[in-house]
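> sequence first, then the predicted structure:
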Amino acid sequence: MFHVKQSEQASPNDDFGMDTPLARELADLSSRRRALEGVTVEFTGPTRVFTVSNQKGGVGKTTTTVNVASALASLGAQVLVIDLDPQGNASTALSIPHSADVLSVYDVLINGTALADVVQVSPEHPNLRCAPSTIHLAGAEIELVAQVAREFRLRRALETYLKTHPTDVVIIDCPPSLGLLTINAFTAASEVFIPIQAEYYALEGLSQLLGSIQMIQQHLNPELHLSTILLTMFDGRTRLAQQVADEVRNHFPDQVLDTVIPRSVRVSEAPSFGQSVIAYDGTSAGAIAYQEAAVEIASRTQGKEN
């Protein structure tokens, strides 16, 4: 359960008197920053396990994973990121070593290594941990075929880990395909978190993913459900972005977050410095949006459980 308290939001006109688009934008960011400073979150209850997935590439899936994880850690949550994408981008963004000789999720899935033996603490925040991916994970799809209970390898490893390592939130970053790695993520999680780019093909990719979720529900994990949709790379200046947002909200009114993630140079730059945008530039528009998304996720969870 997440308990959220938020101070009264400051007026957007407190700092900037000039009525220009730039002044209004700066005033809005200033107001939102102050509002976030007044937020406190108490994390209690069972661990929440999210799998961040979208079969369409380039929608901000890994970016969303690391930034929401970092934002939740900064709010006081004990967070574990599981990097299940062979590209290892989440590991890179959190400054987690993931060279070929490092123990990784591959060893957990294929060799039965304990998850606790591969998890590393991110230098970004003491509450933020990551089970890294390495290049070996690229071959895991083929090797998993011969494994006993191949769809449940991650779930069993995670259940064992959580018995001795108190964790508030687990976020699993998936590859952009429905193979055995993604199926392992779906069976280990209870909630699906889908980032959607506000562009023309967004709903087409979403419908394919919903079919995959339904299949997993029927055959492997009846507890799995779509809980969260986040609009990413949003350009409010275009009519198309707003149309896509409206259509997604009409189809999924209870799952789509009110927060949208704008297109942001800072968000794109941060991974090259081995950081989330929260650590790289916490006052930027992208960082503020991801922090607001994290608070909203916490608030919505609380609302569902009360």
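Arrived safely, thanks for sending.
> hey, let's count contacts and neighbours off CA atoms from now on
Fine.
> just checking, what packs against the helix or strand L257 falls within?
In this structure, L257 sits in strand 256-262 according to DSSP states H and E. Counting by 3 or more CA pairs under 8 Å, 6 or more residues apart in numbering; DSSP states H and E, the packing neighbours recorded for strand 256-262 are strand 225-234, helix 285-305.
> next one for the comparison:
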Amino acid sequence: MSESEVITMINVKGGVGKTTTTINLAGAMAKLKRNVLILDNDSQSNISQILNVTNQYNIYDLYTNAKITFNDCIARYDNYIYVIPNNINSAILENELYNKKARESILKDKYDKFNDNNFDYILIDNSPFLGITVQNSLVMSDYYIEIIDNSTSALQGLNMVDKVITELKENSLISDLKLLGILRNRFKKRTVFNKQLNEVLEDELKDNLFKTIIFDSVKYKEATALHKTIQDYNIKYSKPFNDLYYELINRIK
């Protein structure tokens, strides 16, 4: 039985900040001495590049080589954050996996053989393309967080994610996956549009919305450019991710 809480970060829309949210949420966990494993499940490999981690084996090998295990792929970022990195080879993964048997549960099948007792949380960063690798992420996970920005297409992206999850449930690939919450990320402060959008989101999504909002700041970009979590770069701007973490664990409880 799994001991870790496995959480997928997802949205069909690119540029909403899934990667920075994953990194900085892991940073908040690490500051409280929680052990975190991040899966870089996006062929763009942004997590791997930002945290500057590599390994002999990576998530591409995990998907394609029956002999490669989770343990083979884990690289260390610091004392509390570990990563299963990715690289450009994964750009062709969708094509390679298409004809594989039980293709949506490759990660889950390998994860079931992995002793995850060393990790409190496993966070999975994903591509905006709702293909086979994202489906693997959902099948493996206990929870998912939907991340939206302040664009007018935010709600449309959520509807597409819901369709994929419904299909996985209908095919008996998932049964107990829970929505932890919907995170408003990269929002602008003090604009009329944002105020109006927030009113619409709060009316439409109600309790599914996290109370925490991550407002846009150049500080997050500076931290990633320096291969750091926001906690290690700027204490002030780390507070929203600390708040998100506490809100998250209360929802899990």
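Thanks, I have it. A quick note: this is a predicted structure, and the numbers were derived from the prediction, not measured.
> can you give me the TM-score here?
The TM-score (TM-score structural alignment, normalised by the length of the second structure) is 0.93; 250 aligned residues with a CA RMSD of 1.6 Å.
> buried sites along the strand holding L257 of the first structure?
Residues 256-257, 259-262 are the ones in strand 256-262 of the first structure that count as buried (16 or more other CA atoms under 10 Å).
> same check on stretch 168-183 of the first structure?
Result for stretch 168-183 of the first structure [16+ other CA under 10 Å]: buried residues 168-178, 180-183.
> now the strands for the stretch 151-300 of the first structure?
Ranges of strands in the stretch 151-300 of the first structure, per DSSP state E, counting those that start in this stretch, are 169-173, 191-197, 225-234, 256-262.
> against the second structure, where does the shortest one fall?
To tie it back to what came earlier, the one meant is strand 169-173 of the first structure. Mapped onto the second structure using TM-score structural alignment, strand 169-173 of the first structure spans residues 121-125.
> same question, the last one
Here strand 256-262 of the first structure aligns to the second structure at residues 209-215, judged by TM-score structural alignment.
> how far is that stretch from where the chain is centred?
Between the centre of stretch 209-215 of the second structure and the centre of its chain there are 16 Å (CA atoms, centre = their mean, to the nearest Å).
> just give me the match in the first structure for N46 of the second structure.
In the first structure, N46 of the second structure lands on N89 (TM-score structural alignment).
> mind reading off the mean deviation between the strand holding L257 of the first structure and the second structure?
Here the mean offset of strand 256-262 of the first structure against the second structure after fitting is 0.8 Å, by mean CA distance after the TM-score superposition for the first structure.
> ok so, going back, what's the mean deviation for the match of strand 169-173 of the first structure versus the first structure?
Following superposition, stretch 121-125 of the second structure is found to deviate from the first structure by 0.8 Å on average (mean CA distance after the TM-score superposition for the first structure).
> ok now that stretch, how far from the chain's centre?
That offset, for stretch 121-125 of the second structure, works out to 5 Å (CA atoms, centre = their mean).
> got the angle for the strand holding L257 of the first structure vs strand 191-197?
Computed with axes from the mean of the first three to the mean of the last three CA atoms, to 10 degrees, the direction of strand 256-262 of the first structure lies at 40 degrees from that of strand 191-197.
> mind listing the strands for the stretch 1-150 of the first structure?
Here the stretch 1-150 of the first structure has its strands, by DSSP E, counting those that start in this stretch, at 2-5, 40-43, 48-52, 79-83, 120-121, 128-131.
> which elements pack onto the last one?
Using 3+ CA pairs under 8 Å, 6+ apart as the contact test, the elements touching strand 128-131 of the first structure are helix 61-74, strand 79-83, strand 120-121.
> equivalent range in the second structure for the shortest one?
Meaning strand 120-121 of the first structure. Going by TM-score structural alignment, strand 120-121 of the first structure sits over residues 75-76 in the second structure.
> wait, F193 of the first structure sits on R48?
No - using CA atoms under 8 Å, F193 of the first structure makes no contact with R48, being 11.6 Å away.
> more crowded one of these two?
Set F193 of the first structure next to R48 and count neighbours by other CA atoms under 10 Å: F193 wins out with 25 against 16.
> right, and N87 of the second structure touches S43 too?
Yes - contact between N87 of the second structure and S43 holds when scored by CA under 8 Å: they sit 6.3 Å apart.
> now the strands of the stretch 1-150 of the first structure in CSV, with distance to L29 of the first structure?
CSV is the format used below for those (distance: least, CA to CA, whole Å):
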stretch, distance to L29 of the first structure
strand 2-5, 20
strand 40-43, 19
strand 48-52, 27
strand 79-83, 27
strand 120-121, 31
strand 128-131, 26
